[in-house]
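Visitor: sequence first, then the predicted structure, then my questions.
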Amino acid sequence: MTSTPVRALAHPLREEIRLEGVLHALSDPMRLRVVSYLAALGDQEAACSDIELAISKSTTTHHFRVLREAGVIRQIYRGTAKMNTLRREDLDALFPHLLQSVLGADAAQRRRLLG
């Protein structure tokens, strides 16, 4: 019996995650929306298609790749779906309060602009 190969995606190890890469990943409004969505889920996974972004599929794929390669999210395949989780534990260990601060500032800005 031949097993089906598992499609694995490359992720940086915790010690390879760099502040400038994380800040770059979080600087885009679409990527920040993804991170906010995942943060609200806690430890639960979400498929890429669960997160509504008003952009093309190829652009969505690009944004998820930037987040994964920066070490902000973890992606794994479950069947044909890519499932996403926020790497909160890694980010909080490396950059205490950064994620909390960025997400809080984003929420405050959205309230102000909708205001």
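Guide: Yep, it's here.
Visitor: use CA for all of it now, contacts and neighbours both
Guide: Fine.
Visitor: so who does the residue nearest the centre of the chain touch?
Guide: Against the mean C-alpha coordinate of the chain, by C-alpha atoms, centre = their mean, the closest residue is Ile73 at 3.7 Å. When contacts are counted by C-alpha atoms under 8 Å, 6 or more residues apart in numbering, Ile73 touches Val35, Leu67, Asn84, Thr85, Leu86, Arg87.
Visitor: pasting the second one now:
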Amino acid sequence: MTPASAPAASTAEAGGRVLDHPALDEIRIEGVLHALSDPMRLRIVRELAAAEGELTCSRFELPVSKSTSTHHFRVLRESGIIQQIYRGTAKMNGLRRDDLEALFPGLLDSVLGAANRQVRRVGEDR
């Protein structure tokens, strides 16, 4: 796996921690669909999609333990759905929307639309 973007590389040059992200040609549909199939991970993706920018991990209020939350973020990062960058001690999260759209046109918007309709139909995220 290789770093996904220049900001991560500049963090490395400054001595910061860098997380591995799949390169565009390493992102696979089955990994993306697997990551999106979990309700907690889908909830994270919905919140990131609704945000105007990156969000810290602590911004998410998930009804799971910290270690489980960390696992969910790792699955999303390793599947290519999100990018995580350290800024100081904060781990910032953002959707790789452009990359996903280039590889799988319309997929993310379709999944998000369906998830939002389901939340309206059956209630809050579980």
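Guide: Great, that's in hand. Remember, predicted model here, so these are calculated numbers, not experimental data.
Visitor: ok, the spatially closest residue to the residue nearest to the centre of the first structure that is not a sequence neighbour - contacts?
Guide: Leaving aside its chain neighbours, Ile73 of the first structure sits nearest to Leu86 (4.5 Å; criterion: C-alpha to C-alpha, 6 or more residues apart in numbering). Applying C-alpha under 8 Å, 6+ apart to Leu86 of the first structure gives the contacts Val35, Leu38, Ala39, Gly42, Asp43, Val72, Ile73, Arg74.
Visitor: where in the second structure does the helix or strand hosting the third one align, residue-wise?
Guide: Pointing back at Ala39 of the first structure there. Assigned by DSSP states H and E, Ala39 of the first structure belongs to helix 29-41. With TM-score structural alignment applied, helix 29-41 of the first structure matches the range 39-51 in the second structure.
Visitor: touching the matching stretch from outside, list them.
Guide: Applying C-alpha under 8 Å, 6+ apart, the external contacts of stretch 39-51 of the second structure come out as 35-36, 54-55, 60, 62, 72-73, 76, 93-95, 112, 115-116, 125-126.
Visitor: now that stretch: buried residues?
Guide: For stretch 39-51 of the second structure, a neighbour-count test (16 or more other C-alpha atoms under 10 Å) marks Met40, Arg41, Leu42, Arg43, Ile44, Val45, Arg46, Leu48, Ala49 as buried.
Visitor: any idea how far that stretch is from the chain center?
Guide: Using C-alpha atoms, centre = their mean, to the nearest Å, the distance from the centre of stretch 39-51 of the second structure to the centre of the chain it belongs to is 8 Å.
Visitor: picking that back up, buried ones only from the contacts of stretch 39-51 of the second structure, please, as a PyMOL command.
Guide: The PyMOL selection below is limited to those of the contacts of stretch 39-51 of the second structure classed as buried (16+ other C-alpha under 10 Å):
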select buried, resi 35+36+54+55+62+72+73+76+93+94+95+112+115+116
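Visitor: perfect, that will be all.
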